[in-house]
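Student: This is a predicted model, with the sequence first.
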Amino acid sequence: MRSMLVKMVLGCSLSLVFFFPNIALSSSGETTGTDRVIVEITDKEGNKETKSIPVDEVQPKSTFRISSSMRDQINILQPDYIRTIDMAQTTDKYTKSWSVNRVGTEWMKSKIASNDEEVIVAVIDTGIDYTHSFLRERMIDGYDFVDNDSDPMDEHFHGTHVAGIIVESTTANIKIMPIRALNHSGNGYDSNIAKGIHFAVDNGASIVNMSFQGNEYSEHLAQAIDYALSKNVLVVVSSGNLSDDTANYYPASEEKILVVSATDQTDQIASFSNTGHSIDISAPGVSVVSSVPGEKYAALHGTSMAAPYVSGVAAMLMLEAPTSSIKEIEKTLKTYVDDKGVTNWDPLYGEGILNVSNYKKYSLISSAVSASDYINLPEHSNVPLDKKWTILFNQVFSDDSTIAVKLYTENYEIPIKLTPNLANKKIMVAPIENYQANTDYLLEIQVKNGDKYLMRFTTK
């Protein structure tokens, strides 16, 4: 009778146990930096589901190793790491931030043609106070992946501040999608952030702004970012606030996305800003005034404040060029910068500090290229910054005034140096100063009483 009872109890136990591979635990019994793991559950029909569960549910002290042919199998993918934001002060009164003028968004907004199109920026953060009078006209439906409901109200303040920067920096047809993936303490699991990315992409967002960081690389989060990029959704992230190398943080170390460092009122890199090889561009991140919950405003510091300036400008570029790829938008963004630090790209400022104060809807390049009375020559890309052009002719000219040559970029004519060699039927053309990196140029050639030519080229 006793032997029979043992078999029955053991049989019941086996029917409740799944197969769990080992996972490394710290001395406290938790995975490093988190108390949850991301697992893939496969049922007996072969259907797979990815979930986040507490680590103590997948590795009890004693685990039976049994066949999973008749039961669900759980495969541990990775720890469910936690991303976080930093804290800052608040103030009750709204005043226009210095950073708006530094970035030049008021000028850009004045040059954006009004139309019926909309661009959606998803703010994956602590949620947003969508009732705030500064924001509510710009809000669209979002989601709360912390509480798993459709009410992404901000129980912190960070996400509301980030959203306010985008709202102030953009025209009325840039909409904000609030996605709550970080809790009231400013911390959030990768699993919820990844869900937020998928939700944003699947519900029409063109840009995802993520102003948070974590120490560990996350394959799960990287796959979600790849999903966004595959759908032509731009991902903008802050570099982090620990005066460290972005290589030590994620997603700041991800080179496939736009990573933003922070500058101060003197155009210096903020003392707290992370920098490194992944930095693409910089923007103001010190004493930036924006909205916080409860009809209040705050002057906050952080690379979290720099990233939404880039997201906002990118959204307006998309409004103007809705068929552009995210690579084209990124390239255009990097032309509207003030180059600081060493010439061209550097690991502090990236390509430079974002500045769209010279933005105009119709550039000389655009209008010239569309002219029907010009002959368009083949375009060139990856042109060296010190390139000299040689213009060859099929006849000898006695007077170099017969040939008129001009060089343009965006809305400006660039000073050039011409070196005629008319006896050999050619003219050498070079700018007085080197070209800017990642910039479109137009070379215009007019022959007196003859043809007119245009050649477009882009620098490295």
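Tutor: Noted; the coordinates are in hand. Numbering: from 1, shown residues only.
Student: rest of the way, CA atoms for contacts and neighbours
Tutor: Will do.
Student: Which parts of this protein are helices?
Tutor: Using DSSP state H, the helices of the chain run over residues 2-14, 55-58, 98-103, 105-111, 158-169, 190-202, 219-230, 303-320, 326-333, 364-369.
Student: how about the ones you listed, which one is nearest residue 244?
Tutor: Smallest distance to residue 244 across those (Cα to Cα): 12.4 Å, for helix 303-320.
Student: show me the residues around the most centrally placed residue in the chain that make contact.
Tutor: The residue lying closest to the centre of the chain (Cα atoms, centre = their mean) is residue 236, at 1.5 Å. Residues near residue 236 by Cα atoms under 8 Å, 6 or more residues apart in numbering: 207-210, 257-260, 307-308, 310-311.
Student: same check, this time on residue 234
Tutor: Residue 234 neighbours (Cα under 8 Å, 6+ apart): 206-208, 228, 257-258, 326.
Student: Residue 81 too?
Tutor: 33-34, 36-37, 189-190, 214, 216, 218.
Student: can you pull the buried residues of stretch 195-205?
Tutor: 195-201, 205 (16 or more other Cα atoms under 10 Å).
Student: roughly how far is that stretch from the heart of the chain?
Tutor: Relative to the centre of its chain, stretch 195-205 is centred 14 Å away, using Cα atoms, centre = their mean, to the nearest Å.
Student: roughly how far out does stretch 216-230 sit from the chain middle?
Tutor: The answer for stretch 216-230 is 13 Å, by Cα atoms, centre = their mean.
Student: before we go on, here's another structure to hold up against the first:
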Amino acid sequence: MNKLLKAIHILSLTALLAASLTACGGAPLAPGMAHQQSDFGGISGQPAVPNEFLIKRKGMSYLQSPQEFAQANGILFIREIEALGVELFQVSDPAQLEALKDQFDYAEPNYLRHLSIPAQSGVQQQSVFQRQSAEAGATLPAGNNYIGIIDTGVDTSHAALAGKLIAGHNTLGQADVSDDNGHGTYLAGIAVGSDGSQQLNGVLPGGKILPIKALDRNGIGTDFSIAEGIVLAIEYGAQVIVLSATGANQSQALTAAIDHANKHNIPIVVPSGNAMDAASVFPASSRGVISVASVDVRGQSAARFSRPGQNVTISAVAQGIRSTLPMHSFNLQRMGISNGYGQLETPGASAIQVAAAIAAIKTMNPGIRLAEIRNKLLAAADDLGQPGMDAQTGGGRLNMASVARNRGAVAAQAAPRAPQPVGYGTYPQPSYPQRAAGYPQQAPQVYGQQAYPQTNYGAYSTPQRRAY
């Protein structure tokens, strides 16, 4: 049975099972969680952009440009990531892919990934570990090892981030990296922010942030926008990358982007996830990332929202962390957060601290390889719970003072290539007569007590292909 027929067979059986459950009094799927068709008609509980597929072609098909390939096969070319050999197409009927299957290595839906921020617990106290980490981090060099944050953008006008931001890029087809959600700005402040007082000191105040806006105001992005963000962050000089968006399905394109970073000796740091959003495990489950668990405000055990996992490497405090928030209006204000400064409980808070530590480690140890970076992180961790590695906190809680104590000689570094101007080349834009008007109208998904409405990707402008 070929792949398409097998997938359709599974689809039919699933539909029959769902009908049987309903007839027997079984509860139907909650609104917004209905299964959608995915690659070759398979089953997926993870939303995807309607009719969009990520395709990696092979063999003789590469003799055609993506535009020629699309025109010859009745599909629409949207954009490509040349470094990965991945192209984004709009396909009105997935059956078209079956006819073309011999011409590509894989085809998969353009899945959506989201920030998974738990309902806030109301913890108001500031963690003593934030101050201690900042004091140790102030003694550490950061050099030119920029921290790439692939997230919702950053408020580039924030005074506490002045002089600490490198020109980044927006992969959603918009003009700048301004943060209309709040999460990206919050992470940036944890890493490098400083307001001239004892109230806000980043864990690596000498560091610099390279913001890549790949998630919209609702904290939602696509596998394409995120994979492109990873490639661009590397191209612009990031030496460690933080990615907080998550989802249920694995993605070959996103895995290829992670592998691309690893080949360039650039770690991808991700939070282990939100225990209230248990199905969303990728990319934290990938072997190519450093997965970071969250520790509570006391620094003694895993936070209530931290998702355990066998792939957890290390942990960091993610409660009681005061940081920067946009000075303008932003979406997370609906959680009762003010402009300028505040506290969030987000798994991303732990990941960004580990990324800052890696930036310092790479500066102090030029040419250090990924495996050695992992070992140095674990050597700088305070073991929690049972001795040794565990699924809750990995090898222990990050200790920036230990990172500082283990410092070595710092060699001179050449500055990375200057970032390219934000913008796109002069490649002709394709037309999109079949592009969906938006996602199916569904109730928002809820993680804990916080709702995340689906975003309308059908309305975003399609940028021209940028010139690499």
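Tutor: Yep, that arrived. Source: prediction; values computed, not measured.
Student: Now distance to residue 146 of structure 1 too, for the helices of structure 1, in a markdown table please.
Tutor: Output for the helices of structure 1, formatted as a markdown table (distance: least, Cα to Cα, whole Å):
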| stretch | distance to residue 146 of structure 1 |
| --- | --- |
| helix 2-14 | 33 |
| helix 55-58 | 18 |
| helix 98-103 | 32 |
| helix 105-111 | 33 |
| helix 158-169 | 14 |
| helix 190-202 | 7 |
| helix 219-230 | 16 |
| helix 303-320 | 20 |
| helix 326-333 | 29 |
| helix 364-369 | 47 |
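Student: closest to residue 352 of structure 1 out of those helices?
Tutor: The nearest among these, by Cα to Cα, is helix 326-333 at 10.2 Å.
Student: So what touches the closest one?
Tutor: Counting by Cα under 8 Å, 6+ apart, 232-234, 258, 313-314, 317-318, 354, 438-439 sit against helix 326-333 of structure 1.
Student: could you redo the last one with a cut-off of 10 Å?
Tutor: 206-207, 229, 231-235, 257-258, 280-281, 310-311, 313-318, 321-322, 324-325, 334, 351, 354-356, 438-440 (Cα atoms under 10 Å, 6 or more residues apart in numbering).
Student: Show me what residue 289 of structure 2 lines up with in structure 1.
Tutor: In structure 1, residue 289 of structure 2 lines up with residue 257, judged by TM-score structural alignment.
Student: what's the burial count for that match?
Tutor: As a burial measure, residue 257 of structure 1 scores 22 neighbours (other Cα atoms under 10 Å).
Student: got a list of what it touches?
Tutor: Contacts of residue 257 of structure 1 by Cα under 10 Å, 6+ apart are 225-226, 229, 234-237, 251, 278-280, 326-327, 330.
Student: Over to residue 249 of structure 1?
Tutor: So residue 249 of structure 1 contacts 83, 212-217, 239-240, 274 (Cα under 10 Å, 6+ apart).
Student: To which residue of structure 1 is residue 398 of structure 2 aligned?
Tutor: Residue 398 of structure 2 maps onto residue 354 in structure 1, by TM-score structural alignment.
Student: one step back: buried subset of the contacts of residue 257 of structure 1?
Tutor: 225-226, 229, 234-237, 251, 278-280, 326, 330.
Student: The alignment partner in structure 1 of residue 353 of structure 2 - how many residues pack around it?
Tutor: In structure 1, the residue matched to residue 353 of structure 2 (TM-score structural alignment) is residue 309. When neighbours are counted by other Cα under 10 Å, residue 309 of structure 1 registers 31.
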